[in-house]
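# got a predicted model here, sequence first, then my questions.
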Amino acid sequence: MSAELSDLYRSLTVVADGVEIAHPELVRRHADRRARVQVAGSAVAVAVLLGGVAAGGRLAFSADGSAPLPPPAGTPASPPPTGSALPPSPSPSAPPSASTASPTPSRATPSGTRSPEPTGAVTAPPPTSIPDRAFFVLAAANRTGLESTAAGPVLPALCGARYPSESAVVQRRARSLAYKRPETRVGSVPDGSYRHSITIYRPGRADDALRELRQAVRACPEQRMPDDTRTWRQRLLDPGAYGDESVLFELRAPYPQGMGDPGADEVRLVRAVRVDDVVTVLWEQGWEYTAAERAQVDADSRRAVAAIEKWLG
């Protein structure tokens, strides 16, 4: 230290009334420490400035439409301030749907994937007309070629019975056809004939028709026919398995004098079969006092039902 500076400090000591002044060496050490602090503060400021520049560059990169850089690994996301409400993030707009119908339900398949759930079978509307194909065709050995669509009753009279289900008839068609037994030569007199009818009822009414027919047979165990002096007896028989349900009954009376085998009866058979809302009736009417044979009527009844079921599909 120079002599002038030492003299100056001694003078200040005298002027300060005895107050002790820090030694020059101590003052220099304080000055050196302050300088180091200033240098460190400058370095921190430079680092902060560089960080701000980097952040600004990153923000500028995001503003150009590119994805922002991710935060450093291990940096936790800052939670929003307590009580603050952040606006919900807008969800991506979905393209407009071509249809507003609800999606078809799905079900799991064995592979674990999902497949559309079946919507179920579509119920066909009830028929309103009867095509020719709804009528059965006789077996080749039974055909005579004799057939007619002339009007007439489709059931025998049963003590004047009335059928309320007639008000539910949608359409009815009927025909008459003659048949022969296989052993009868072509061109000979037929062995019998049928009155065959098909009736469409309104939904839920066809079973009423069969119920009413059973009641009519039970209520008429015997009767006299117009223009016939004989007494006819009616009774229900085991109908067998035909269609959804069926009714079978017979009409029986002694042969007129001189007709048929002595002591034998003339027999007519009537079978009504329901398939859904359709009822087909096969009424065996004979031919010149012949008697119906159950085996023949059964076989032709099966043909009649098969034709109905094929038509209704």
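That came in fine, so what should we check first? Source: prediction; values computed, not measured. Numbers count the residues shown, from 1 in each chain.
# hey, let's count contacts and neighbours off CA atoms from now on
Fine.
# got a list of what the closest residue to residue 199 other than its chain neighbours touches?
Among residues not flanking residue 199 along the chain, residue 172 sits closest, at 4.3 Å (Cα to Cα, 6 or more residues apart in numbering). Taking Cα atoms under 8 Å, 6 or more residues apart in numbering, we find residue 172 in contact with 130, 197, 198, 199, 200.
# likewise for residue 195?
Residue 195 neighbours (Cα under 8 Å, 6+ apart): 154, 174, 175, 176, 177, 281, 282, 283, 284, 285.
# try this one next to it:
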Amino acid sequence: MTVSLPITYAKKTTKGAADSRDEYFLQLPGRREVDVFHDQTGEPRRMNFQWTAISQQVLASSQIRHPLYQFDLHGGCSPAGHIAQFRPALVTYLWDVGSPQPPGACWANGKNAPVGQVEVAKVLDTSAAYAMDIPPPYRLKAGTYRGSLTYSIGPGGDFDFGNDATELSGDSLTVNFVLDVQHAFIFEFPPGSDRAVLEPQGGWDAWLTGARRPGRLYRDLPFRLWSTGPFKVYKQCQYEDGDRCGIRNDDSDQVPVTIALSLPADVEHRGGAVSRLALPTGRSAALQFEAATPTLNRAGQLHFEVARDDVGSMLAHPAVPTQAR
């Protein structure tokens, strides 16, 4: 990725100078850590940022005096591109940074100029390539994250153009980061899943023909999940029964129903697998789930269960229960 930088200046160069900083010289900043913050929650995330290449458009008085028309390159950069024109004597170059952390100084001198020749070159435009090491997007909450880095410009600064760099466009550069994180999220139930009919294992026939009381009533509803980021889950109850939902008959006899969730192995809660995890009631108590990897069309289940002791209460007060939701 590349970006244009608002950096222009004049650079005095001396061919064959004892100090490389008197040649056409530059040193880029090293790798930096930057914190970006979620617009709504203020939640921080840390990433690494580094400059990997630099390109400049450089004007000199003539080709033969140009420090970059035909040049030898030294230090921590390697040539990656070069365009030159005769009138005016304008060169646009691209240098790769060999080791962004830490970057070595780079300097060049023109092959055609005699040793000791002094030239003042004008840097008309600066661009750079960069790389960012961001947290995995599927572990980032949806929304916009913002942050910034500020670099110093000048001798001994983050962007260092050597000795006799004058007419600098500024003494600092601020890079603003905006990360727009958008996630796909689909919870898909098959048709008919708007009703969960709770039954004993094997159905009611055994009990109706004289068998002992069923051990429990339950229903497992399958679903398919697509998720590329973290999400939260909670339940809402028509009738609350402690930390569970209640179902009741027309006479207001009520029993609790446990509602639990099983998710694909790609999704974790507090670093562990999600298997029959009871769901809390209300948005404020919602459970946070994290994606270990993006989840695409994976199976999960929603579990409804009336425990054995409560089945006895239901059988003692038979009726058609109203819905819990």
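That came in fine, so what should we check first? All figures in this text were calculated on a predicted structure; none of them were measured in a lab.
# how alike are these chains, TM-score-wise?
Overlay of the two chains. TM-score (TM-score structural alignment, normalised by the length of the first structure): 0.20; 98 aligned residues with a Cα RMSD of 6.2 Å.
# mind listing the helices for the second structure?
205-208, 308-316 (DSSP state H).
# can I get those in a markdown table with distance to residue 298 of the second structure?
Shown next, in a markdown table, are the helices of the second structure (distance: least, Cα to Cα, whole Å):
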| stretch | distance to residue 298 of the second structure |
| --- | --- |
| helix 205-208 | 34 |
| helix 308-316 | 31 |
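# show me the contacts of residue 172 of the first structure that map onto strands.
Members of these lying in strands (criterion: DSSP state E): 197, 198, 199, 200.
# from those residues, pick the one nearest residue 223 of the first structure.
Of all these, residue 223 of the first structure sits closest to residue 197, with 23.8 Å by Cα to Cα.
# just say helix, strand or coil for the closest residue in space to that closest one that isn't next to it in sequence.
Among residues not flanking residue 197 of the first structure along the chain, residue 174 sits closest, at 4.1 Å (Cα to Cα, 6+ apart). Assigned with DSSP: H, G, I helix; E, B strand; the rest coil, residue 174 of the first structure falls in the strand class.
# from residue 147 of the first structure, how far out is residue 174 of the first structure?
Distance check for residue 174 of the first structure against residue 147 of the first structure: by Cα to Cα, to the nearest Å, it reads 11 Å.
# ok, the two, which is more surrounded?
Taking neighbours as other Cα atoms under 10 Å, residue 174 of the first structure and residue 147 compare with residue 174 leading, 19 against 14.
# correct me if wrong: the more buried one contacts residue 198.
Yes. Under the criterion of Cα atoms under 8 Å, residue 174 of the first structure lies in contact with residue 198, with a separation of 6.3 Å.
# the longest helix in the first structure is where?
helix 24-63.
# following that one, which helix or strand comes up?
In the C-terminal direction, the helix or strand that comes right after helix 24-63 of the first structure (DSSP states H and E) is strand 106-108.
# who are the packing partners of that following strand?
Contact partners of strand 106-108 of the first structure among helices and strands, from 3 or more Cα pairs under 8 Å, 6 or more residues apart in numbering; DSSP states H and E: strand 114-116.
# give the buried residues for the strand it packs on.
Of all the residues in strand 114-116 of the first structure, not one is buried under the rule 16 or more other Cα atoms under 10 Å.
# kindly report the same for stretch 34-54 of the second structure.
Within stretch 34-54 of the second structure, the residues that count as buried by 16+ other Cα under 10 Å are 34, 35, 36, 37, 38, 45, 49, 50, 51, 52, 53, 54.
# and the furthest pair within those residues?
Greatest spatial distance among these (Cα to Cα): 38 and 54, at 30.5 Å.
# residue contacts, residue 288 of the second structure?
Residue 288 of the second structure neighbours (Cα under 8 Å, 6+ apart): 230, 231, 232, 233, 269.
# nearest residue to the last one other than its sequence neighbours?
If you skip the residues right next to it in sequence, residue 269 of the second structure has residue 289 as its closest partner in space, 4.9 Å away by Cα to Cα, 6+ apart.
# could you pull out the helices for the stretch 151-300 of the first structure?
With DSSP state H, counting those that start in this stretch as the criterion, the stretch 151-300 of the first structure has helices at 206-218, 294-312.
# mind putting those into a markdown table with mean neighbour count and distance to residue 4 of the first structure?
Below are those laid out as a markdown table (neighbours: other Cα atoms under 10 Å; distance: least, Cα to Cα, whole Å):
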| stretch | mean neighbour count | distance to residue 4 of the first structure |
| --- | --- | --- |
| helix 206-218 | 18 | 140 |
| helix 294-312 | 17 | 135 |
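# and of those helices, who's closest to residue 61 of the first structure?
helix 294-312 (74.3 Å).
# quick one: list the elements packing against that closest one.
Looks like helix 294-312 of the first structure contacts strand 265-275, strand 278-284 (3+ Cα pairs under 8 Å, 6+ apart).
# contact partners of the last one?
Spelled out, it's strand 278-284 of the first structure. Against strand 278-284 of the first structure from outside (Cα under 8 Å, 6+ apart): 154-155, 192-201, 206, 268-274, 292, 297, 301, 304-305.
# now, of those, which are buried?
Of the contacts of strand 278-284 of the first structure, these count as buried by 16+ other Cα under 10 Å: 154-155, 192-201, 206, 268-274, 292, 297, 301, 304-305.
# state the distance from the nearest residue in space to residue 280 of the first structure that is not next to it in sequence to residue 14 of the first structure.
In space, and not counting its chain neighbours, residue 280 of the first structure is closest to residue 198: 4.4 Å by Cα to Cα, 6+ apart. According to Cα to Cα, residue 198 of the first structure stands 146 Å off from residue 14 of the first structure.
# what of residue 3 of the first structure?
Going from residue 3 of the first structure to residue 14 of the first structure by Cα to Cα gives 17 Å.
# returning to that earlier point: reformat the helices of the second structure as TSV; add distance to residue 58 of the second structure and mean neighbour count.
Formatted as TSV, the helices of the second structure follow (distance: least, Cα to Cα, whole Å; neighbours: other Cα atoms under 10 Å):
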stretch	distance to residue 58 of the second structure	mean neighbour count
helix 205-208	89	12
helix 308-316	83	14
